[in-house]
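Novice: Below are the sequence and a predicted model for it; my questions follow.
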Amino acid sequence: MLAGGDGARLQSLTLKIAGDSRPKQFCSIVGRESLLAQTRARIESLIHVDRELFVVTRAHESYYREELRDVDDSRIISQPLNRGTGVAVAIALLHILQRDADAVVMFVPCDHYYSDSEACGRAIRAAISGAEQYPDSIVLVGAKAHYPEVEYGWIELGSAISHVPIPLLQVNRFWEKPSLLQAQTLLQRGCLWNTFVTVGHARAFLDLVCSQVPNVVPSLAKAMAENELDVAYRLMPAVDFSREVLAPQPHRLLAVPDTTSGWADLGSPTRVMDILTRNKIQPAWLRDGFCFSKAAG
């Protein structure tokens, strides 16, 4: 579970909800539980609890220690600094491969919203099945697109290679944050939004990372062996996994469509309010007279 982001664009909202500028994954934005707690509950029937790892960032320890008080320290990967999703994925893969060289891995963001967790689970099960059948590929879970969003990644679909229980499709192209005109075209073509829920064999993931950002994995492996992660992270540039690793390699990607889970990325205060309105959700902080300005975030 990826829970190391800073959530800077939503800090104006988390400050008013929680009284501090905590990252959104540790905030109770939708419902009584934090987004991280909701993510854990959403996948509890899919993955055995002892196989769950959490990638966090050390600066957020005051938040994740309470959230993960029931989790053994060996399953918490604390990064010295936030260096983006690509580095978080790489450090998780190195930890996983030390424990299980044949592992099938699922990466799950901990700051997203679903209106139907059961539908989400069905799509993830199909993605796991696809990854087991095609060990050299990475399977993306793509949500049905409803409008031309320019802040999301888009998955342009190719031919179906399986139809049971949910279609498994080839990927023609991965578009990361397209222009509005491109997004309108992608919507018309029936392309999917990238949810970042991503499944594949650990070695397939590692191969993708090494082929696109070749210095990251060796630097992390050396730093782990020498207990010098702080130095390695200070010197390492941030890596965006979607843009720098997935987008250049569509031939290695497959996709499972998730058409009914109501997925959304809570990326800005405006989007949060839109999701709450569309789903008729009124959390306690909103009932208490929260005043929202679209200029915030």
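Specialist: Okay, I see it.

Novice: From now on I want contacts and neighbour counts done on CA atoms only, so please keep to that.
Specialist: OK.

Novice: right, and Ala131 touches Ser137 too?
Specialist: Yes. Applying C-alpha atoms under 8 Å as the test, Ala131 and Ser137 come out as touching, 6.7 Å apart.

Novice: List the buried residues for the helix or strand that Glu61 is a member of?
Specialist: Per DSSP states H and E: Glu61 is located in helix 61-67. Within helix 61-67, the residues that count as buried by 16 or more other C-alpha atoms under 10 Å are Tyr64.

Novice: quick revisit: what residues do Ala131 and Ser137 have in common as contacts?
Specialist: By C-alpha atoms under 8 Å, 6 or more residues apart in numbering, Ala131 and Ser137 have these common neighbours: Gly200, His201.

Novice: so is the residue lying closest to Ile91 once chain neighbours are set aside in a helix, a strand, or just coil?
Specialist: Of all residues not flanking Ile91 in the chain, Leu220 sits nearest, at 6.8 Å (C-alpha to C-alpha, 6 or more residues apart in numbering). At Leu220 the chain is in helix, as set by DSSP: H, G, I helix; E, B strand; the rest coil.

Novice: Please enumerate the strands of the stretch 1-150 of the chain.
Specialist: Ranges of strands in the stretch 1-150 of the chain, per DSSP state E, counting those that start in this stretch, are 54-57, 76-79, 104-107, 112-113, 138-144.

Novice: what's the longest one packed up against?
Specialist: In terms of contacts (3 or more C-alpha pairs under 8 Å, 6 or more residues apart in numbering; DSSP states H and E), strand 138-144 is packed against helix 117-133, strand 192-201, strand 253-258.

Novice: what angle do it and strand 253-258 make?
Specialist: Taking axes from the mean of the first three to the mean of the last three C-alpha atoms, to 10 degrees, one finds strand 138-144 and strand 253-258 inclined to each other by 30 degrees.

Novice: where do the helices sit along the protein?
Specialist: Taking DSSP state H as the criterion, the chain contains helices spanning 11-18, 35-43, 61-67, 84-99, 117-133, 180-188, 202-212, 216-226, 229-235, 269-278, 284-287.

Novice: Put this next to the first one:
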Amino acid sequence: MEANFYAVIMAGGGGTRLWPLSVQERPKQMLSLNGKRTLFQMAVDRLEGLFPAERILVVTVAEQARKLQEQVPEIPAENYLLEPMPRGTASVVGYAAAVLAQRDPGAVMAVLTADHFIEEVEHFQAVLRAAKSVAEQGYLVTLGIRPTAPATGYGYIQRGESLGAFGGQEVFRVQRFKEKPDEATARGFLERGDHDWNSGMFIWTVEQILAEIARWMPELSEKLAAIRKAWDTPERGAVLAQIWPTIQPQTVDYGIMEKAERVAVVAGADLGWNDVGSWDSLFEVLEGDEHGNLVVNAQHLGLDTHASLVVGDGSERLLVTVGLDDMILVDSGSALLVCPRSQAQKVREIVKLLKENGYHRYL
């Protein structure tokens, strides 16, 4: 373990595409989608041996922190950095960097996600070690995922010149970041072979990322400096509560990564990665039964049911299906979702409809 290497887990998201199980009080990262460990617990599990618990920080909103602490009590309570409200990943990154700068000015931070599947843990740790070496040369480093399909739901990273191999991992300068493409464009990216999926995971020194924020987002930098100054004083809570709502929401990709000059990508990592962006994506990370069905946290009896997903709330209620093919059924106890697998991405639209029609008790 390297003493100056820290993990920062972003754990404040809502995951609306996994409604009705993912709701405000129990967002995506708190769900157990394999019937065993929650996504947050799995995110911490895969850091074992590389980051001790005292060097794992979690950035989340206050109402989620207690439940996350209950799931992973080994992370010290003071390592939970509370956002008064979501303000985008640029503020999350800056917040964590400002706090780490107080604790360890020479820190290198790996910014990681709380709600993704990563199957190849040993490879993942090797990639993080390699990325740390690159970051220590003054680069902002992102992890690229080798595309397996012309996906339209991910951003892409185009690789530029090679920077060589670090720890056995090939590293390139980033030529440009590209937004989520249409299918024809994504197919072109795949055929060219010089694009990776943007995983949303980053590695950099605290010093470098704070310098980039000062350069590209000076207003945010000033507010982070005020928070940092008050951090070890009795005024911390009051200063954070006063300043945080005034921060303009922005992503770190748009605010920093697309503008910075020294940006590198550890390319084409084959991590068994999936961002679990829809119910249908579970078929990519879990193994079905002899009929191709996935049953998660449910008692299920199926007749002539094939290639379907059945998710329960862990209760003893029996879910019975007859004649289902390529369907999704999710029972949260208070709401029931039924849709074809091909329509799984539209769940986000349902959440919007619930809000518009006043069904807030189901959110």
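Specialist: Sure thing, it's come through. Predicted model, so just to flag it, every value in this text is computed and none were measured.

Novice: What's the TM-score once they're superposed?
Specialist: Superposed pair, TM-score by TM-score structural alignment, normalised by the length of the first structure: 0.88. Supporting alignment: 290 aligned residues with a C-alpha RMSD of 2.4 Å.

Novice: Distance to Lys294 of the first structure added to the helices of the first structure, as a markdown table?
Specialist: Below are the helices of the first structure laid out as a markdown table (distance: least, C-alpha to C-alpha, whole Å):
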| stretch | distance to Lys294 of the first structure |
| --- | --- |
| helix 11-18 | 11 |
| helix 35-43 | 22 |
| helix 61-67 | 27 |
| helix 84-99 | 27 |
| helix 117-133 | 29 |
| helix 180-188 | 20 |
| helix 202-212 | 37 |
| helix 216-226 | 38 |
| helix 229-235 | 35 |
| helix 269-278 | 6 |
| helix 284-287 | 15 |
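
Novice: Adding distance to Phe174 of the first structure, write the helices and strands packed on strand 138-144 of the first structure out as a markdown table.
Specialist: Formatted as a markdown table, these follow (distance: least, C-alpha to C-alpha, whole Å):
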| stretch | distance to Phe174 of the first structure |
| --- | --- |
| helix 117-133 | 17 |
| strand 192-201 | 9 |
| strand 253-258 | 9 |
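
Novice: can you put these in TSV and add mean neighbour count and distance to Asp100 of the first structure?
Specialist: Shown next, in TSV, are these (neighbours: other C-alpha atoms under 10 Å; distance: least, C-alpha to C-alpha, whole Å):
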stretch	mean neighbour count	distance to Asp100 of the first structure
helix 117-133	20	15
strand 192-201	25	11
strand 253-258	26	23
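
Novice: I'd like to know which of these lies nearest to His48 of the first structure.
Specialist: Evaluated over these, closeness to His48 of the first structure peaks at helix 117-133, with 13.5 Å, by C-alpha to C-alpha.

Novice: neighbouring contacts of that closest one?
Specialist: When contacts are defined by C-alpha under 8 Å, 6+ apart, helix 117-133 of the first structure is touched by residues 42-43, 46, 104, 106, 114, 137-141, 165-166, 168, 197-201, 255-258, 260-261.

Novice: can you state the direction angle for that helix and strand 253-258?
Specialist: Helix 117-133 of the first structure and strand 253-258 are oriented at 160 degrees to each other (the same axes, to 10 degrees).

Novice: just checking, which of the strands of the stretch 1-150 of the first structure sits deepest inside the structure?
Specialist: Stretch with highest mean neighbour count among the strands of the stretch 1-150 of the first structure: strand 138-144 (a mean of 27; mean count of other C-alpha atoms under 10 Å).

Novice: Identify each buried residue in stretch 168-179 of the second structure, please.
Specialist: Quick answer for stretch 168-179 of the second structure (16+ other C-alpha under 10 Å): Gln169, Glu170, Val171, Phe172, Arg173, Val174, Gln175, Phe177.

Novice: Narrow these to those in strands?
Specialist: If you go by DSSP state E, those have Gln169, Glu170, Val171, Phe172, Arg173, Val174, Gln175, Phe177 in strands.

Novice: any idea how far whichever residue in the second structure pairs up with Cys110 of the first structure lies from Thr152 of the second structure?
Specialist: Using TM-score structural alignment, the partner of Cys110 of the first structure in the second structure is Ala114. From Ala114 of the second structure over to Thr152 of the second structure the distance is 22 Å, taken as C-alpha to C-alpha, to the nearest Å.

Novice: quick one, what contacts the aligned residue in the second structure for Asp207 of the first structure?
Specialist: With TM-score structural alignment as the criterion, the equivalent of Asp207 of the first structure in the second structure is Ala211. Contacts for Ala211 of the second structure (C-alpha under 8 Å, 6+ apart) come out as none.
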